[in-house]
Structures are given as C-alpha cells and as structure tokens.
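Chemist: pasted the sequence and its predicted model underneath.
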Amino acid sequence: MADITRLINQGLRLFRMYQRYSGGSGSRGAGSRGPRSAGTATPPTVAHDHGTSGTRRGTATSSPAGTADYPGDWTGPVHPQWDAHPDGKPDPGEIVWSWVPYEEDHSRGKDRPVLIVDRTQEWLLCVMLTSKDHDTATHDDPRYVDVGTGGWDRSGRPSEARIDRVIPVRPDAVRREGTVLDRAVFEAVAAELTSRR
C-alpha cells in the first residue's frame, strides 16, 4: 500500500511540474484565490507535495532539500489571524503537513502537521501539532492547547497545538494541505499564543 501511495504522489508531483512549466490551468497564479471560506471546515485535500515524502510517518530524517536554510525558531512578533481560503494555497487557519526540525537539532526533524497562525512576506508562521496528550489528572501543560480531531490525522486522534514554539515554514516546503481548522478553535489557540508572547 505504501508503494502505491508513493507512486501516486510521484505522479502528482510530475503532473504539477508539467502544469507549472507549461502554463497549464493547474499552475498557481498570484491572483487566483478562490471564494473565502465562511469558517466551516473543508474536507482534507491533497494540495501540494514538494520534496520527498516517502519516509515513514514519525521517523526522524535529515533536513530535506529546500529546508537547509532554516533560520531558527521565530522570535519576532506574531499576529494570529484566521484567513483560510479553499484555493490550495497555505493560509493562516489551515493545518498543513511540513518537515519540522527538532528544537535541539535543526538539521534533523520529521514530517508533521502544523497550524499556520500568521505569515510574513517570506514565511508561514506555524505551531506544530501533536497527538500526545499533555493534560493529565495531575498536570495541565500550559504550552499546549487542545484543537480536537480533524483530517490532518488519519487515525482520528485528538491533537494539541504547542504554542511556545513558532516555526517559520516556506510556502513551497508545505507537503500537503490537511484541513481548515474551525475558526473558534483557531481563535482559542491564537488567544493563548498571544498571551504567551
């Protein structure tokens, strides 16, 4: 099954490359945004698949091509604002998959879902999601905010957003789109993120 998925992803990459360089209708032009989403979740769609994504989920890998220039975790201002559009482009309010470097070693990391909370001219500012529960009967970790379940996790596990680390991601380093996060949930994450910075 993994081989079939890898072949499909490779075919999609080749098709998108053909469209991009031949000027086909599937290329992403700068002014081609679709209608605005009204805050409702959209079904998960494969929007883009750059780089090599054939590694097993959860396996640590070295920095893939295009991410070697990781500037370090974001320390500048963050102004979270839900701005999701159903157009295949990564926007604040959306959960996407990208290679995320480890905090202690930026040359290694793994593919994981991230919530886009803001953007600059060059970067998408993201917080990573985890399915590991950090709330227990004896300890509630303030670095994590519950976001529930969604199309970003095929197993349907509840996720939490880690808000004490903001990760800059280049738009072309996004592997695939997961889903649009419910706006009320995004606002809860944004409020906690803002209060901690």
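Modeler: Nice, I can see it. Numbering: from 1, shown residues only.
Chemist: when you work out contacts or count neighbours from here on, use the C-alpha atoms and nothing else.
Modeler: OK.
Chemist: these two touch, right, Val127 and Asp118?
Modeler: No. Counting by C-alpha atoms under 8 Å, Val127 stays clear of Asp118, with 9.8 Å between them.
Chemist: list residues touching both of these two?
Modeler: Taking C-alpha atoms under 8 Å, 6 or more residues apart in numbering as the contact criterion, Val127 and Asp118 have no common neighbours.
Chemist: ok, structure two:
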Amino acid sequence: MPSPVARFRWLRAKLHSIRNGTGAVILPPKVHRLSMSLNYRAHNGHLGAAKFLRECLPRLKFHNPEVDMPVTINREATSGPATLTIHFCDPPDPSDTTSPPTPTTTSKQTKTPTTTATHDINMLNRLPDEIMAELTEKTSATAYTEPPRRPELVEEAEYLRKRREAKLHEKFVARRQGRPKRKGKDGKLVDDGLDELIA
C-alpha cells in the first residue's frame, strides 16, 4: 500500500488537474443548467463528446457547483445527435433581500430558475477544445486562473522530477548492461554509441 505521503501527493496532483485545463471556466449567473445527450458507443462522431464528458465536464462542475449538469447516455443507438444544451435564465436580482435558504431546507423546496432561452451546441465530429471554445463564447464565461504556487511546492515538484529521471536512467543503464552486444558482418562487436550517452 502506498505511504500517506505518496497518496497525498497523488491527491494534490489530481486536484490540480481538476482545477486547471480545458473546461476550467466560471459560468455567469445567467446559466443555470447544462444538459448533455450522447451515445454510449463513441464511434460515428461521438468520440469528441465522450472525451468532453470525461475530461471537461468534471472541471466545469468543480468551478460551477450550483449549475445543474444532467447527462443522458443512449446505450442502444449507434448513431444520432450529440448535443450540449445551454439553459439561460434571468440573473438573480442583487437588490433582492429575501433570506438565503437554510441548510435544513431540502432541494425540492428551493425555487428552481425558469429557463428563458436555450442554445444547442452540436458535438458531432468535434474535438473537446472546439466544443469548449463555443461554450465559452456563447455563455461569456471567464477562464479560471490558478494562483501562483508556493515556492516549497515548486521545489518539491522539481525534486520529484529529478528523482523520477534518475530512476529511469538507472533502469535504462541496468537494462543496457544486461543486454548482449551485437556482432557485425566481420565478426567484431558493434558499438552503437549509446554507452557514451548513458555514461
């Protein structure tokens, strides 16, 4: 079992990958719902939609937890549309003085916004970057910028990189030394020059 330090580093790297990358945008208050519809099988143009679902949607949900993002996956069809529907609503009035819902209230009691307009994005035969670019353009979303990392984290990342490279170098040297040398046409051993590179 990995040590707690190794698990913590893995978790920190995972959180960093969720916070940053394609899909790390903050949607405006006028967007209250993003609904996806695609096929289970990724062929016939649904591969980009499947990648968007796997890579971009978790980042969107991380930065916009209040936006509802249902996904409909059709497991029977082998062809058909792959759409991402943006549901717009009237933005909340900042002058509204009603008290916010208490933690004891259920989600059914909270008032759901009414959809005033929708926009469909066709995801067939498109890359996740193209889908995300159109989503950002249609919603006027703002890209998330990661705050600068602390110096000790930068030093730790550099240390881990050098350590990983040293382990790979040791493994390559061990494999190279255990490999028999090849003989040429004249019966002499052939030097391929790799021994000088790993010295």
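Modeler: That came in fine, so what should we check first? Being a predicted model, the structure only gives us computed values, none of them experimental.
Chemist: what's the TM-score here?
Modeler: Superposed pair, TM-score by TM-score structural alignment, normalised by the length of structure 1: 0.20. Supporting alignment: 73 aligned residues with a C-alpha RMSD of 6.1 Å.
Chemist: check which element follows the host helix or strand of Ile4 of structure 1 along the chain.
Modeler: Ile4 of structure 1 is located in helix 2-22, with elements delineated by DSSP states H and E. For helix 2-22 of structure 1, the following helix or strand on the C-terminal side (DSSP H and E) is strand 61-62.
Chemist: after that next one, next one along is what?
Modeler: Next element after strand 61-62 of structure 1 (DSSP H and E): strand 94-101.
Chemist: packing partners for that next one?
Modeler: strand 108-119, strand 174-180 (3 or more C-alpha pairs under 8 Å, 6 or more residues apart in numbering; DSSP states H and E).
Chemist: which secondary structure elements does the shortest one contact?
Modeler: If I follow you right, that is strand 174-180 of structure 1. By 3+ C-alpha pairs under 8 Å, 6+ apart, strand 174-180 of structure 1 packs against strand 94-101.
Chemist: got the angle between the strand it packs on and strand 108-119?
Modeler: Angle of strand 94-101 of structure 1 versus strand 108-119, following axes from the mean of the first three to the mean of the last three C-alpha atoms, to 10 degrees, is 140 degrees.
Chemist: angle of strand 94-101 of structure 1 against strand 174-180?
Modeler: Angle of strand 94-101 of structure 1 versus strand 174-180, following the same axes, to 10 degrees, is 140 degrees.
Chemist: quick check: buried residues in strand 94-101 of structure 1?
Modeler: 94-101 (16 or more other C-alpha atoms under 10 Å).
Chemist: do stretch 153-167 of structure 2 as well
Modeler: By 16+ other C-alpha under 10 Å, stretch 153-167 of structure 2 has no buried positions at all.
Chemist: show me the helices in structure 2, by range?
Modeler: Applying DSSP state H to structure 2 gives helices spanning 4-19, 47-51, 57-63, 128-139, 151-177, 194-197.
Chemist: need the ones you listed in TSV with distance to Leu38 of structure 2, can you?
Modeler: Formatted as TSV, those follow (distance: least, C-alpha to C-alpha, whole Å):
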stretch	distance to Leu38 of structure 2
helix 4-19	23
helix 47-51	7
helix 57-63	13
helix 128-139	14
helix 151-177	38
helix 194-197	50
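Chemist: so which of those comes closest to Val25 of structure 2?
Modeler: helix 57-63 (6.5 Å; C-alpha to C-alpha).
Chemist: what's the closest one packed up against?
Modeler: helix 4-19, strand 25-26.
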